[in-house]
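A.B. asks: When you get a sec, could you give me coordinates for this:
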Amino acid sequence: MSSNYSRLRRAIALTTILTAQLMLTMDFLIVLVALPKIQTELGFTPAGLSWVPNAFALAFGGLLLAGGRLGDIYGQVKAFKIGIAVFVAASLMGGIAGTPFLLILARVLQGAGAALAGPSVLALITTMARDETERNQGLSLFISISSVGASVGLILGGALTDLLSWRWSLLINVPIGAVVLILIGRLVKETEPKPARLDIAGALTATLGSVVLVYAFISAAEHGWTAASTILSFAISAALLVSFFRIEKWAAEPLLDLSLLHSRPRVGGLIVMAIIVGMHFSMLFLIVQYLQQVLGFAPLIAGLAYLPLTATVFTVSPSMPRLIVRFGPRPLLALGGVLVALSFVGFAVLGGNSAYFPAVFVPLVMHAIGVALVFTPGTVAIMEGVPAEHAGAASGLLQMDQQVGGALGLAIIAAVYAGSSVPGQFTVGLGTAFAVAAVISLLATLVAIRTVRPKAPSIGTEVPKPQAAHF
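C.D. replies: The predicted structure follows:
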């Protein structure tokens, strides 16, 4: 009886943790379908609207390394509970926000909570497992939950926006998070704290530098590239990011081990990943508005319209390990960048009379194949040759690269669109924005060719991660 009870207790604990992971994974995408409604109700500008997804991504990516370190220092359960509590409170704040400022502030706090709770999810799954079989089962469930987060987030966000209000795409986190908080403290034992110093200066300069850089691009769209606010923002961002690397170089216990950046192929992989994820974020941001504002799709239908994207990635991704062994990551990354660029060429000709099939569907599937060719090979290129003792740091660096790169890419393309758009005519400016996205995507191909090794690396260095949720 007691053995059955223990098994049931572990199953409930694992379900609780995975539910939290699904909630955190969905949060970037669940508001995406609601963006047109949010813009109408709160009065966002076209460029300012990009802060709704970006505020979360920047806070999450910028604070991710610090969140992981805090879990090690003070205990993973404590970090998880505090992170979820902050996330839930911020979700409530965002759900009742009446101004753009309050919603953006809530999204920042959501990202901060996710950065604290997110790294503890994998740690708790690992420590709860009694043997390697349970550990592998837990990791497999973690990857599956993270992957379906894309589809679930878009569909659930569309359904809530259609049937209730866009506010419920945030408020839904409150009851779910409350149940997670109640159960986790009763079911999971605290991990052993590992006293260490927290690199606060590094965390602040990295996060603030990224935020100010994104703000600089948005300021350029709204006030012009030569405006004092734009120039000052770029200068402050550069100073903060340079300070971050100087701090990490001399810190006794840095957030980022700069030795990880001594590898040319790894740096190349990080650049390629950041570019493609950034262009992917920008596609999601603009196409969801096109589907609703031009094609007249309801929010739920707009969410369902992305299913070919997710289905294609899931279909193509399983073949990636074999292709990496045969060809190495470099040609796959290069081809992925070309396909993503070609998809933007297709999106660039969308107009007021275009139909979902084939005008949106075909570029969407091409885009999906491209990002599938980048994600797994890019992960392998980044993780190849990482010593075991630095695997966690490299994993955190990869996740931070994707979140911050995604936010920056979205800010750039949103700024280009806002600078060439006409109020009340959504399709004006789309061609320019997608043309720029195509050129930037080709840059990823050039970086891959110049930096990533041609030979096939060991697949054993690949580390599973939840970033597929964005696809």
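A.B. asks: switch to C-alpha atoms for all contacts and neighbour counts from now on
C.D. replies: Will do.
A.B. asks: Output the longest helix belonging to the protein.
C.D. replies: For the chain, the longest helix by residue count, based on DSSP state H, is helix 132-163.
A.B. asks: which strands and helices sit next to that one?
C.D. replies: Contacting helix 132-163 under the criterion 3 or more Cα pairs under 8 Å, 6 or more residues apart in numbering; DSSP states H and E are the following elements: helix 2-30, helix 100-128, helix 168-171, helix 299-304, helix 307-316.
A.B. asks: one more time with 6 Å, if that's ok
C.D. replies: Packed against helix 132-163 by the contact rule (3 or more Cα pairs under 6 Å, 6 or more residues apart in numbering; DSSP states H and E) you find helix 2-30, helix 299-304.
A.B. asks: Which positions within the longest one qualify as buried?
C.D. replies: Judged by neighbour count (16 or more other Cα atoms under 10 Å), helix 2-30 contains these buried residues: 10, 12-14, 16-30.
A.B. asks: what's the angle between it and helix 132-163?
C.D. replies: When axes from the mean of the first three to the mean of the last three Cα atoms, to 10 degrees is applied, the directions of helix 2-30 and helix 132-163 differ by 40 degrees.
A.B. asks: ok, then the element right after helix 2-30?
C.D. replies: Using DSSP states H and E, the next helix or strand after helix 2-30 towards the C-terminus is helix 35-42.
A.B. asks: and the angle for that following helix with helix 100-128?
C.D. replies: Counting by the same axes, to 10 degrees, helix 35-42 lies at 140 degrees to helix 100-128.
A.B. asks: one more, for comparison:
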Amino acid sequence: MASDRRWWVLATAGSAQLMVVLDSTVVTIALPSLQRDLGMSDASRSWVVAAYALAFGGLLLLGGRLSDMIGPRRTFALGLIGFALASALAGLTPTAGLLFAGRAAQGVFAALLAPAALAMISATFVEPRERGIAFGVYGALTGAGAVIGLLLGGTLTQYLDWRWCLLINVPIVIGTLIGVKGMSADRPARRVRLDLMGAFSSVLGMTALVFAMTEVAGRGWTDPLVAALLALGASMLVVFVRGQRVAARPLLPLGVLLDRTRGGAFLAVGLPQLALFGFFLVLTYWFQQVLGYSPIRAGLAFLPLALAIGVGSTLIAGLLTPRLAARHLIVPALLVMAAGMALLIGITPGTAGLYLTRFLPAEILIGLGLGCAITPAVATATSGVGDEDTGAASAAVNAVTQIGGSIGTALLNSIAATAAASALRRAPDRNATEVTVAGFDAALLTAAALLVLTAIAVVLVMPGTVRIRQPGRTEQDDRKPTPAVDRLR
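C.D. replies: Below you'll find the model as predicted:
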């Protein structure tokens, strides 16, 4: 019976995690339709995505600490109800302003949902084999969710209406709330003084960084607003880190990050997102602008990537995580991703069979690599912390994912635009498609290099033999003899 309840927790938390990730991309393909219906300008349409990213990324650490204070189950239920109401507001809105407000509110409640969901999974699955399977499922949902969002958004927009890209969350929430009733109750809420200065500096710092990343594609890295936001974000995060060293109850205990094992895991979670989200951007334009795919066909073209992520996360990483040191699985997986990126460099537009010969193999390699990397990385990043800090560690995982994705989209988009302009200057007679593809090649080369550098960083930072500690265990506990089953070999 207890085993059944554990998998019930995974199904419930997983459905919420999928919903949160879906909403990062589900409106992307719907943007032309909703822009036309609500009379949005080209300049303002990016806020449909940015409003969600800003609130979500900025409030994650605060959401994680609230989960630790009042309990992950209560935080999870509160996040679900708020997310449904915000989705209804955004989906039924008659004006662009209310749509932006609804999307921002979705981000606020996603910042409660995501760390609470991961904290519940981390605290529930402590046996290495089951933990590997659970985090394999979580990794599949996290990695494939953005891809599924593109496919779902295209389908709903083409066959129903763009509003269903947002309203679809309401029935998902209702089903997930039924799952919450089958969970064990939280421990009593603790009266703990919240680190308000830490909350302020982290929210302001992360919001400024995410805001800068959403603006850099249109303004460029040298724009005064972008530079000011980057400076503000960096300075606020410095204030945050210094404050966490002296706070009685820090939002993010520095021990969570400074441990070499978890530090390497956070690198393996966050840095690949720079390459992945830029890859989404490049492939979206390749499919629709160069190959002439319709929105629904472009969404379907991403489907093998989602399937490969699922296979890598569950069938491969889920089985190998309990048997291998985390580094021994993460590093090869990152190199496989880099090989997939490299396969897309140097493609000649107009070549017959491009999807089957280049794009499909690349998606399979990138998907398998991502799935095999994210499962042990997330499991390691949330292991070995006390019960009172599981929400904070879970929030940090989501924060590095969100920031990595935002930076990656802006970085690779800027590199692609700069390289395309440079190619046009060198050869003014080249056609527009060739110039665009030259920009894509530069972006993909950068993405492949980032993945190789991440693999090197993980080798340097993460110990070769990594032990996954059960929730609540400390380093002192690890010095005591423990059953061999508790070790990752």
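A.B. asks: closest one to residue 170 of structure 1 among the helices and strands packed on helix 132-163 of structure 1?
C.D. replies: helix 2-30 (8.0 Å; Cα to Cα).
A.B. asks: which position in structure 1 aligns with residue 332 of structure 2?
C.D. replies: Here residue 332 of structure 2 is matched to residue 335 in structure 1, going by TM-score structural alignment.
A.B. asks: neighbours around that match, how many?
C.D. replies: Using other Cα atoms under 10 Å, residue 335 of structure 1 has 20 neighbouring residues.
A.B. asks: Which residue lies nearest the spatial centre of structure 2?
C.D. replies: Centrality entry for structure 2: nearest residue to the mean C-alpha point is residue 401, 4.0 Å, by Cα atoms, centre = their mean.
A.B. asks: how about the longest helix of structure 1: buried residues?
C.D. replies: 135, 138-139, 141-162.
A.B. asks: Also stretch 33-44 of structure 2?
C.D. replies: Judged by neighbour count (16+ other Cα under 10 Å), stretch 33-44 of structure 2 contains these buried residues: 33, 34, 35, 40.
A.B. asks: try stretch 320-334 of structure 1
C.D. replies: 320, 321, 323, 324, 328, 329, 330, 331, 332, 333, 334.
A.B. asks: first to last residue in that stretch, what's the distance?
C.D. replies: By Cα to Cα, to the nearest Å, the extent of stretch 320-334 of structure 1 from end to end equals 14 Å.
A.B. asks: quick one: contacts of that stretch?
C.D. replies: Contacts to stretch 320-334 of structure 1, defined as Cα atoms under 6 Å, 6 or more residues apart in numbering, come from residues 373, 374, 377, 445, 448, 452, 454, 455, 456.
A.B. asks: Equivalent analysis for stretch 37-54 of structure 2, please.
C.D. replies: 95, 96, 100, 103, 104, 107, 207, 210.
A.B. asks: same thing but 8 Å
C.D. replies: Outside stretch 37-54 of structure 2, the residues within contact range by Cα atoms under 8 Å, 6 or more residues apart in numbering are 24-25, 27-28, 31, 35, 94-96, 99-101, 103-108, 207, 210-211, 214, 402.
A.B. asks: And for the nearest residue to residue 17 of structure 2 once chain neighbours are set aside, the neighbour number?
C.D. replies: Here the nearest residue to residue 17 of structure 2 in space, its sequence neighbours aside, is residue 114; by Cα to Cα, 6 or more residues apart in numbering that works out to 6.0 Å. By the criterion of other Cα under 10 Å, residue 114 of structure 2 has 31 neighbours.
A.B. asks: Quick one: buried ones out of the contacts of stretch 320-334 of structure 1?
C.D. replies: Buried among the contacts of stretch 320-334 of structure 1 (16+ other Cα under 10 Å): 373, 374, 377, 445, 448, 452, 456.
A.B. asks: among those residues, which are in helices?
C.D. replies: Checking those against DSSP H, those in helices are 373, 374, 377, 445, 448.
A.B. asks: for the third one, what are its contacts?
C.D. replies: Contacts of residue 377 of structure 1 were listed using Cα under 8 Å, 6+ apart, and they are 320, 324, 328, 329, 330, 332, 333.
A.B. asks: Recalculate using a threshold of 10 Å.
C.D. replies: 269, 273, 317, 320-321, 323-324, 328-333, 336, 383, 456-457, 459, 462 (Cα atoms under 10 Å, 6 or more residues apart in numbering).
A.B. asks: compared with structure 1, how much does stretch 225-232 of structure 2 deviate?
C.D. replies: Superposed on structure 1, stretch 225-232 of structure 2 shows a mean distance of 1.9 Å to its aligned residues (mean Cα distance after the TM-score superposition for structure 1).
A.B. asks: tell me which residues of that stretch are tucked away?
C.D. replies: Buried-residue list, stretch 225-232 of structure 2, by 16+ other Cα under 10 Å: 225, 226, 229, 230, 231, 232.
A.B. asks: from the residues you listed, which is closest to residue 284 of structure 2?
C.D. replies: residue 226 (25.2 Å).
A.B. asks: And that closest one? What does it align with in structure 1?
C.D. replies: Match for residue 226 of structure 2 (TM-score structural alignment): residue 230.
A.B. asks: Residue 405 of structure 1 versus its match, what's the distance?
C.D. replies: 20 Å.
A.B. asks: cool, residue 240 of structure 1 as well?
C.D. replies: 17 Å.
A.B. asks: Which one of the two is surrounded by more residues?
C.D. replies: Ranked by neighbour count (other Cα under 10 Å), residue 240 of structure 1 and residue 405 place residue 405 first, with 27 against 22.
A.B. asks: what about the nearest residue to residue 123 of structure 1 once chain neighbours are set aside, how many neighbours?
C.D. replies: When the adjacent residues along the chain are set aside, residue 123 of structure 1 lies closest to residue 76, with 7.1 Å between them (Cα to Cα, 6+ apart). Applying other Cα under 10 Å, we find 29 residues neighbouring residue 76 of structure 1.
A.B. asks: Which one of the helices and strands packed on helix 132-163 of structure 1 lies nearest to residue 439 of structure 1?
C.D. replies: So among these, helix 2-30 is nearest, using Cα to Cα, at 25.1 Å.
A.B. asks: between the longest helix of structure 1 and helix 307-316, how big is the angle?
C.D. replies: Using the same axes, to 10 degrees, helix 132-163 of structure 1 lies at 170 degrees relative to helix 307-316.
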